[in-house]
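S.K.: Please find the sequence and the predicted model below.
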Amino acid sequence: MPGSNSSSDFDSASDGLVAKESAGDNSGALTITEISQALKRTVEDRFGHVKLRGELSGVKRAASGHLYCSLKDEGAVIDGVMWRGSTQRLSFVPEDGIEVIATGKLTTYPGRSKYQIVMERMEIAGEGALLALLEKTRKRLEAEGLFAPERKRQLPFIPTTIGVVTSPTGAVIRDILHRLADRFPSHVLVWPVLVQGNGAAAQISAAINGFGAMPEGVRPDLLIVARGGGSIEDLWAFNEEVVVRAIAASPIPTISAVGHETDTTLADFAADARAPTPTAAAEMAVPVRADLANTLDDLGLRQRKTALRPVTLGRERLEARAQRLPRPEQLLQLPAQKLDDLGEKLRRGLLDRAASGRERLGALRLSPAVLERNWRESKQRLDTVRLSPMLVTRPIAEKAQKLAALARLAEQLHPEKPLQRGYAMVFDAAGRPVTDKASAQVKPSLAIRFRDGDLQVVPAGRKKPAQPKAPAAEGGQPKLL
């Protein structure tokens, strides 16, 4: 019946409880590992070398040094991994949002049933992406304050030692040395580094840090980080964060001279000064010695003029005032006239006085009676004056007392007075007094004076020379030299 036929067909087509081999089926069931390995071989054989362009996302570095990330575009995402050996060859630091071109092979990761790309190389996808990364890094470092104007330091006027971080074989170092020699010869320390390519940023930052770690007295006074011109890719090492932070943290004032005038790197923002070219950096580092010498000469001339100017002005003022003074003969005219008048008055006065004196002398009559009367009056005045003897004897007695006191003091202070009390006086051969032991030991002979006479002695250890004489006393007192 139709109903029974349909039921048997359903039973034959339905799944059984236990898996059974079907007639004519020559393929057995695959394990998960088997299918995963098959897929892995198929993907790796088909996509053994691919280039993918996409935006980095979820970038992270494992402790082992491996790099894990995702590459995405508008419609899809693929996981990526780069082993430690490949990451060491990267010329930039991968970050989220950077558009890159990754070269490698596709493979699967059976543990998660995913496919991924194992990247062997990673490059920034074009100059536009490189500039976008540069701007992103600049804004981040600027937000940290690494480019703040208040961090900029004044360059030394005449640095004693200049440190240069650059390639030792390029034209840059020759241009810097030649320019320094022309302007102001200075001591230059060159730290050779790579200026582009892998490892350049690490060498540049290490050189900057190395100069900064030098002790005072050896460390340069000024640092120049220089490189010639090139593309943005050639100059990229000077945009690396490690270089920028090294310049910002350097204790030495730094000039960035990377590329030509139109080239700009992040090192220029972090440095204390930016030079358009390496040659211009040398010009900024030192002044022109000849100009300094001319300036000193000019200042010396101005100093001399300034010192002489008061003298010159004083002389001019003195001459101007001297011209306003009257002539000497004009000054003497009035006094000479007064002198003549006084001389005439004096002559007339003397004549008048002599005439009047002559008249009084003629009127005076001298007679013996007048003289006798004057003598008697003088004798009476003399008799009235009585002189007391005390007026004479009292001052004499006071002077005698003072003289006796001085005699007693002289007797007490006599140099030979202590001899009466048992003391002695010591003299050398020249008759000079000896007052200390050290002086006595070096004398060849000595004379000791006691109250009853002199005794000649020789210091211990010396032969007896001619006997010295004590100085003869003058007036009872020895001569002290």
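M.R.: Good, I have the coordinates.
S.K.: rest of the way, CA atoms for contacts and neighbours
M.R.: Will do.
S.K.: which residues of the protein fall in helices?
M.R.: 2-13, 32-46, 84-87, 126-143, 171-183, 200-212, 241-249, 266-270, 278-285, 289-324, 328-363, 368-384, 390-412, 437-441 (DSSP state H).
S.K.: Not counting the shortest one itself, show me its contacts.
M.R.: Residues external to helix 84-87 that are found in contact with it (CA atoms under 8 Å, 6 or more residues apart in numbering): Ser64, Gly65, His66, Leu67, Met119, Glu120, Arg121.
S.K.: which among those residues end up buried?
M.R.: His66, Leu67, Met119, Glu120 (16 or more other CA atoms under 10 Å).
S.K.: In strands only, show me those residues.
M.R.: Among these, the ones falling in strands (DSSP state E) are Leu67, Met119, Glu120.
S.K.: Between these, which sits nearest Ala23?
M.R.: The shortest gap between Ala23 and any of these belongs to Met119, at 47.0 Å (CA to CA).
S.K.: Next one for the comparison:
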Amino acid sequence: MSQVLTNAAEFTVSEIAQAVKRTVEDEFGHVRVRGEISGFRGQHSSGHAYFTLKDDAASIDAVVWKGSYGRLTFKPEEGLEVIATGRLTTFPRSSKYQIVIENIEPAGAGALMALLEERRKKLLAEGLFARERKRALPYLPRVIGVITSPTGAVIRDILHRLDDRFPSHVLVWPVRVQGETCAPEVVNAIEGFNAFLPDGPIPRPDLLIVARGGGSIEDLWGFNEEAVVRAVAASGIPLISAVGHETDTTLVDYASDMRAPTPTAAAEAAVPVRAELIAYVEDQGARQRQSARRSLASLRDRLRAASAGLPRPGNLVATQRQRLDMAASQLTGALRDSVSQRRLAFSRLAAPLQPRLVRQRHAELAERLANLERHGRSGLVKTVERARLRLDPCSKQLPSAVATALERKQSALGRVLPRLSDKPLRAELRHAQSRLLPLARRFDQAGGQMTTGRRQQLEQLRKLLETLSYRSILARGYALVQDEAGAVVTSQADARPGDALKLTFADGDVGVTVAGAPVARRKPARSGPDDGSQESLF
């Protein structure tokens, strides 16, 4: 074999790989590549993203480093046609080239609309656009929070319109309304307003307005971001979206509580017209006063009609007044008749209560009591004598009869005891004792009852004697008048001047002497029926 000699330089694989890498990076250091994303599975655990850009004839590997991925305005999505801006490089280990992407943007309005529609369907399926989630706006918010650019016509239009309609306290949270930082700044503003405390140093808004002027779909894309839509839906404060002109529509409009076609319309929806409100309140006040006057007039007419049907107060008491006058005129005569009837009743009762009759009744009862005592004593003596006469013969025969009975019992016991044991004898004795004990208790009870009855009868007779005794009458303030012979003086004519009399009171006797001539009793003059006086009841 012949050996071919050459003077070509030899390269290692690494040198070739590095030379190719420098050539590619120098030639394609900044490129814009249009293609469809394929094989995207989200970020790697390292934070980098790997996928492929392809068209109908070729494909190229793509990588987005972790630091660049967070700055992307449009995140890569599977099947999305994009324009990727970056640089080409190689990966020496596998002899492949790839594009390191620094920015991604959709490839035209059609791609953006497709992405927008896909995102809208996704959020709609989650219920973020449901009508029942939307809340009513406060009628008159005290504080209004505005999220927009601090420079530009939007904030001036909102403030001017609020000042014209109803001046309110406005808090402005400045944000960028387009570009890469638009979405995170709007999210931070919404969450920041919701984090305010109701009684904090900065008042918590009652209403939020997210506003921006018109623009292309690319300019308004920050308000189509999923993070912004979710922040709007999660806001605890009612929110009005006023992004773009009337023909512009963003996903924020679907999630907000109200969509305004323009920022000026959002200000008009936020507050009422102060002048109209004042006029409305005045009109309501006038209507209320007019209604109150009509109600009072109606009540006054009803009261007048009701009072016309009522009788006069004087007529209501006229009959009662007449009855009172008649009763007053009859009162004097009724009292006089009552006094007369009482006097007659007392006179009938006083007749049996005269001292003479009382003494006579006392004497009769005393005599009856003495007779009863004598009859009782004599009867008792006679009964005892008869009993003694009946029992004396028996008592004389009693010792012999007892001795005879004892002898008979002893002889009977003598005959019986040998045949009976102690146990039957004790049983017979217990039987006899059980028969005698009830009889003894009944005898004691009867004797006690008889003694109690006789004691009660004696007590009743004693009380009757005390009641009929003239001394009980003396205890009530009366006195017994007797002459020197002891006879009772019952009339004035029996007492002559100079006679010595004895007055017996309840606690003793007093001797008196009659002085002067007897005085005739004079009856009190009776008053006429028309003198206006009233007779005594006693």
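M.R.: On my side now, so go ahead. Bear in mind the structure is a predicted one, so any value in this text is a computation, not a measurement.
S.K.: Superposing both, give me the TM-score.
M.R.: Superposed pair, TM-score by TM-score structural alignment, normalised by the length of structure 1: 0.60. Supporting alignment: 320 aligned residues with a CA RMSD of 3.4 Å.
S.K.: hmm, back to that, could you export the buried ones among the contacts of helix 84-87 of structure 1 as a markdown table, including distance to Gly230 of structure 1?
M.R.: Converted to a markdown table, those look like this (distance: CA to CA, whole Å):
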| residue | distance to Gly230 of structure 1 |
| --- | --- |
| His66 | 32 |
| Leu67 | 30 |
| Met119 | 28 |
| Glu120 | 27 |
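S.K.: Quick check: which of the helices of structure 1 is buried the most?
M.R.: Comparing those by mean neighbour count (mean count of other CA atoms under 10 Å), helix 266-270 ranks first with a mean of 25.
S.K.: what does that one rub up against?
M.R.: Contacting residues not belonging to helix 266-270 of structure 1 are listed as 138, 146-147, 238-240, 243-245, 247-248, 256-258, 274 [CA under 8 Å, 6+ apart].
S.K.: What range does it cover in structure 2?
M.R.: In the comparison with structure 2, helix 266-270 of structure 1 aligns to the range 251-255 (TM-score structural alignment).
S.K.: mean shift between that stretch and structure 1?
M.R.: Its matched residues in structure 1 lie on average 1.0 Å from stretch 251-255 of structure 2 after superposition (mean CA distance after the TM-score superposition for structure 1).
S.K.: between the buried ones among the contacts of helix 84-87 of structure 1, which is nearest Ser113 of structure 1?
M.R.: The closest of these to Ser113 of structure 1 turns out to be Met119 (CA to CA; 18.9 Å).
S.K.: Let me see the ranges of the strands in structure 2.
M.R.: Under DSSP E, structure 2 gives strands at 31-38, 49-54, 59-64, 81-91, 96-106, 143-148, 169-174, 207-212, 239-243, 258-259, 480-482, 500-505, 508-513.
S.K.: So which of those strands is nearest Lys423 of structure 2?
M.R.: Across these, closest to Lys423 of structure 2 is strand 508-513 (CA to CA), at 77.1 Å.
S.K.: how about that closest one, aligned to which bit of structure 1?
M.R.: With TM-score structural alignment applied, strand 508-513 of structure 2 matches no range in structure 1.
S.K.: elements contacting that strand?
M.R.: strand 500-505 (3 or more CA pairs under 8 Å, 6 or more residues apart in numbering; DSSP states H and E).
S.K.: Return the distance of the strand it packs on from the chain's centre.
M.R.: Relative to its chain's centre, strand 500-505 of structure 2 lies at 85 Å (CA atoms, centre = their mean, to the nearest Å).
S.K.: where do the helices sit along the stretch 301-450 of structure 2?
M.R.: Ranges of helices in the stretch 301-450 of structure 2, per DSSP state H, counting those that start in this stretch, are 313-350, 355-416, 422-468.
S.K.: Dump these to CSV, plus distance to Ser295 of structure 2.
M.R.: Listed next are the helices of the stretch 301-450 of structure 2 as CSV, based on distance: least, CA to CA, whole Å:
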stretch, distance to Ser295 of structure 2
helix 313-350, 28
helix 355-416, 87
helix 422-468, 84
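S.K.: For Glu180 of structure 2, find the nearest of those helices.
M.R.: helix 313-350 (92.6 Å).
S.K.: starting at the chain centroid, how far to the closest one?
M.R.: The answer for helix 313-350 of structure 2 is 58 Å, by CA atoms, centre = their mean.
S.K.: Distance to Arg112 of structure 1 added to the contacts of helix 84-87 of structure 1, as CSV?
M.R.: Shown next, in CSV, are the contacts of helix 84-87 of structure 1 (distance: CA to CA, whole Å):
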residue, distance to Arg112 of structure 1
Ser64, 21
Gly65, 22
His66, 19
Leu67, 18
Met119, 19
Glu120, 22
Arg121, 24
